[in-house]
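>>> show me how the following folds:
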Amino acid sequence: MAVSPRTPGAGEMFQLLRDGRPRTRAELATLTGQARSTVAGRIDALMATGLIAPAGEATSTGGRPPATFAFNASSQAVLGVDLGATHARLAVTDLASTVLAELDAPLAIADGPGPVLAWVAETGHKLLETAGRSAADLAGVGLGLPGPVEHATGHPNNPPIMPGWDDADVPGILRSHFDAPVLVDNDVNIMALGEHRIAWPDVADLILVKVATGIGAGIIADGALRRGAQGAAGDIGHVAVPGAEEVVCRCGNVGCLEAIASAQALAARLREEGLDVAGPADVVALVRGGDVSAGRAVRQAGREIGSVLAATVSLLNPSVIVLGGILAEAGEHLLAGIREVVYRRSLPLATQHLRIAVARSGAQAGVLGAAAMAADHALSPDAVDALTA
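Have a look, this model is predicted:
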């Protein structure tokens, strides 16, 4: 016997209101194909949660003007957390990613999950107070980590620069401090989500490439973040680059893109040439200061990254490639090297409308992506149905 499809509930109808545009009961009935009485009941249920609110009256076509309803993004808040190797960024936002309070502070990820997550919890509660929100207002927590994460469980998976974090129950630890769902992903994925949400909301296919201590990519395809079977999608830093077979990578293989084109690799190369370079920030400073050797090294790194991205363009056919991470701050040298190879090596059909640009959201991309991840979970059809049940 055929099973009839489930009638869309309040959660499905709410998705129509997330764009913030006020709508009448009649409009919602037309869009959903449901009876006005059904729509009216679901509006009442959503109003009771605070997720929607009256938004005035529509223009009358005769008789009493109909009431309109719209998404009430201020009804709850989310906490976004972006942890790097040596820094932390936290932000409390409303459900539409408007920042209510934020903080940027030094923090060593190598201190381990216990001390780091205890600090995150304490600081997160303080930030909620600063934003004028209570713990009861918190709809969710989104956290980005600088290493591989199994998204289904939120557990780090053998992260190379995070001693003591392997398989740590990060969501469980944070849930003991926050009575809200906790979602965890790697830093590049949340950067891609944040950059897409803030700067390219109308682009369905986008790749964000982070070039810093390591190299990775976050993939937005058909408007959604793609993580792959084990969350390893986008790990372009460990794609082999022809001609670099003698360079040993920290993963144990040789010739990886990260081993020859990351900011850390460039810093080491420039030190060998006699330049005073302690780390990636010094590479950027040299390029901005007009140092020829540093500029040449960054442009060559762009070519090497471009050789890997050319294959990615043929495989995924994105509309936009966005460059983030500290090396993207070096200006046009990295961008020029990447464009040079991608446009030469990829087919004209794939590059006809392809844009390659530096990230527009800057250092906020990760923390806003983490907040958006938490908000999307809290506002999913199933979550809203549970809230209105």
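>>> alpha carbons only for contacts and neighbour counts from here, please
OK.
>>> give me the next element, helix or strand, following the longest helix seen in the chain.
Across the chain, the helix with the greatest residue count (assigned by DSSP state H) is helix 292-316. Heading C-terminal from helix 292-316, the first helix or strand you meet, by DSSP states H and E, is strand 320-324.
>>> distance from that following strand to the middle of the chain?
Centroid separation for strand 320-324 versus its chain: 13 Å, with C-alpha atoms, centre = their mean, to the nearest Å.
>>> same question for stretch 312-330.
14 Å.
>>> contact partners of that stretch?
203-212, 221, 263, 280-281, 283-285, 287-288, 298, 334-335, 342, 346-347, 350-351, 353-359, 362 (C-alpha atoms under 8 Å, 6 or more residues apart in numbering).
>>> for the comparison step, fold the sequence that follows:
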Amino acid sequence: MSSFPALPWTGARPSTVPAPGASEVFQLLRDGQPRTRAELAQLTGLARSTVASRVDTLIRLGLVAPYGGAASTGGRPPSLFALNPGARVVIGADLGATHARVILSDLSGTELDSAQADLPITDGPERVLGWLTETIGALLARTGRSVAELAAIGIGLPGPVEHETGRPMNPPIMPGWDRIDVPALVQRSYSVPVLVDNDVNIMALGEQRFHWPDITEFMFIKVATGIGAGIISSGSIQRGAQGTAGDLGHVRVPRGGEVWCRCGNTGCLEALAGWPALAAALNAETGLTLSSSADVIRLVRSGDSTAIQVIRQAGRDIGDVLATCVNLTNPSVIVIGGSLAQAGEHLLAGIREVVYRRSLPLATEHLRVVPSLAGQRAGVLGAAVMAIAHVLSPEAIEAASAALT
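As a prediction, this is how the structure comes out:
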């Protein structure tokens, strides 16, 4: 059993905590670089005695620990302090349309253990979240970590989510999930913060954090059954007023005509470039019976000229929408992920062809359109990043500090 105090789920910063508090000192140590009290005092402008008090608080919370020793300039060597990533663990869960992936990580994002299963989201919240809570217990047991060390749980779902409440909102492929209180169901087993977001947002977080950490203007495009974007601007995920920011699949495209979409409108991008649309087009052209994105990918990779033409046109259609996004948000990097991204350069070539032609030259001067490096792990990594960000937020640190007094 951990001896560290619990880190509470927080709201506003407590008025009883003096400002600046322990969180200001902690944010300087969060990058893992060891620093002395003198360096912290210089960086914050606080008195040495105040810094010493804040560091002591962070040590008591278990979030900071002494680190080796610094070179002495005369007298006793100064002490170094750094983030203690093993103080707590978090769970990242990516619950997709047909799969479930879970990782247990420390506060630096280092994976400690993982699990996955073929688990349709259509099985409903009780079964899917029941599997999740059982798996969390198994991961904790296998790694020798206690429930008391679990600080937060991040979950990604394949549909619109009201991030503030963690409730799915009218998710089209998640029957039985509409407005379900996902955090409350999980908290029946684990009394920790449970943060929920849609799958594309967590993919963006995972890809950016682990592969593009210096990029603050970033888009992740998931191309699968549907098509969506995770948008990071000024280093923060952009969810919009109702959590639907980035729903590119239901933007009308020039080639859409009167093609019906499952949303009830016509001409939507998803109705032309999602894998069901591509499979239907190829079945009509070739007489085959493709029934999955994997079937489409296999045909493209076999060198079939019809499949290559169809996937490249899908890229052009996606590029039509992304060209507007580039002019509107001016990202530095656009990452293409999701199951159809496995089609490789044929899809990317179509996207680049239109984006670079239709977007403003200044917006594309340094723009990179690249395949996902995290691949299928982008979502689960991003869910862990979301949980860690909450645990190490200034509000959480201040509340935990106040609880010690």
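>>> which part of structure 2 lines up with the longest helix of structure 1?
Structural correspondence for helix 292-316 of structure 1: residues 305-329 of structure 2, per TM-score structural alignment.
>>> and stretch 363-383 of structure 1, by the same measure?
Going by TM-score structural alignment: stretch 363-383 of structure 1 matches residues 376-396.
>>> residues of that stretch that come out buried?
Using 16 or more other C-alpha atoms under 10 Å as the test for burial, stretch 376-396 of structure 2 gives 377-388, 390-392, 394-396.
>>> filter the contacts of stretch 312-330 of structure 1 to the buried ones?
Buried among these by 16+ other C-alpha under 10 Å: 203, 205-212, 221, 263, 280-281, 283-284, 287-288, 298, 334-335, 342, 346, 350-351, 354, 356-359, 362.
>>> residue in structure 2 matching residue 29 of structure 1?
Under TM-score structural alignment, residue 29 of structure 1 pairs with residue 41 in structure 2.
>>> same question, residue 256 of structure 1
Counting by TM-score structural alignment, the partner of residue 256 of structure 1 is residue 268.
>>> which residue is the nearest non-sequential neighbour of residue 83 of structure 1?
residue 145 (5.3 Å; C-alpha to C-alpha, 6 or more residues apart in numbering).
>>> typo on my end, it should be residue 117 of structure 1
residue 174 (6.8 Å).
>>> counterpart of the one you found over in structure 2?
Residue 174 of structure 1 maps onto residue 186 in structure 2, by TM-score structural alignment.
>>> got it, and residue 74 of structure 1?
By TM-score structural alignment, residue 74 of structure 1 lines up with residue 86.
>>> separation between the closest residue to that match other than its chain neighbours and residue 194 of structure 2?
Among residues not flanking residue 86 of structure 2 along the chain, residue 106 sits closest, at 5.5 Å (C-alpha to C-alpha, 6+ apart). Look at residue 106 of structure 2 and residue 194 of structure 2: by C-alpha to C-alpha, to the nearest Å, they are 16 Å apart.
>>> could you do residue 185 of structure 2 as well?
Distance of residue 185 of structure 2 to residue 194 of structure 2, computed by C-alpha to C-alpha: 10 Å.
>>> same deal with residue 290 of structure 2?
38 Å.
>>> those two - which one has more neighbours?
The neighbour comparison of residue 290 of structure 2 against residue 194 (other C-alpha atoms under 10 Å) goes to residue 194, with 24 against 20.
>>> skip the chain neighbours and tell me the closest residue to residue 377 of structure 1.
Using C-alpha to C-alpha, 6+ apart and skipping the chain neighbours, the partner closest in space to residue 377 of structure 1 is residue 383 (7.2 Å).
>>> how close does the helix or strand harbouring the one you found sit to structure 2?
Using DSSP H and E, residue 383 of structure 1 maps to helix 381-388. Superposing on structure 2 and averaging over aligned pairs (mean C-alpha distance after the TM-score superposition for structure 1), helix 381-388 of structure 1 comes out at 1.1 Å.
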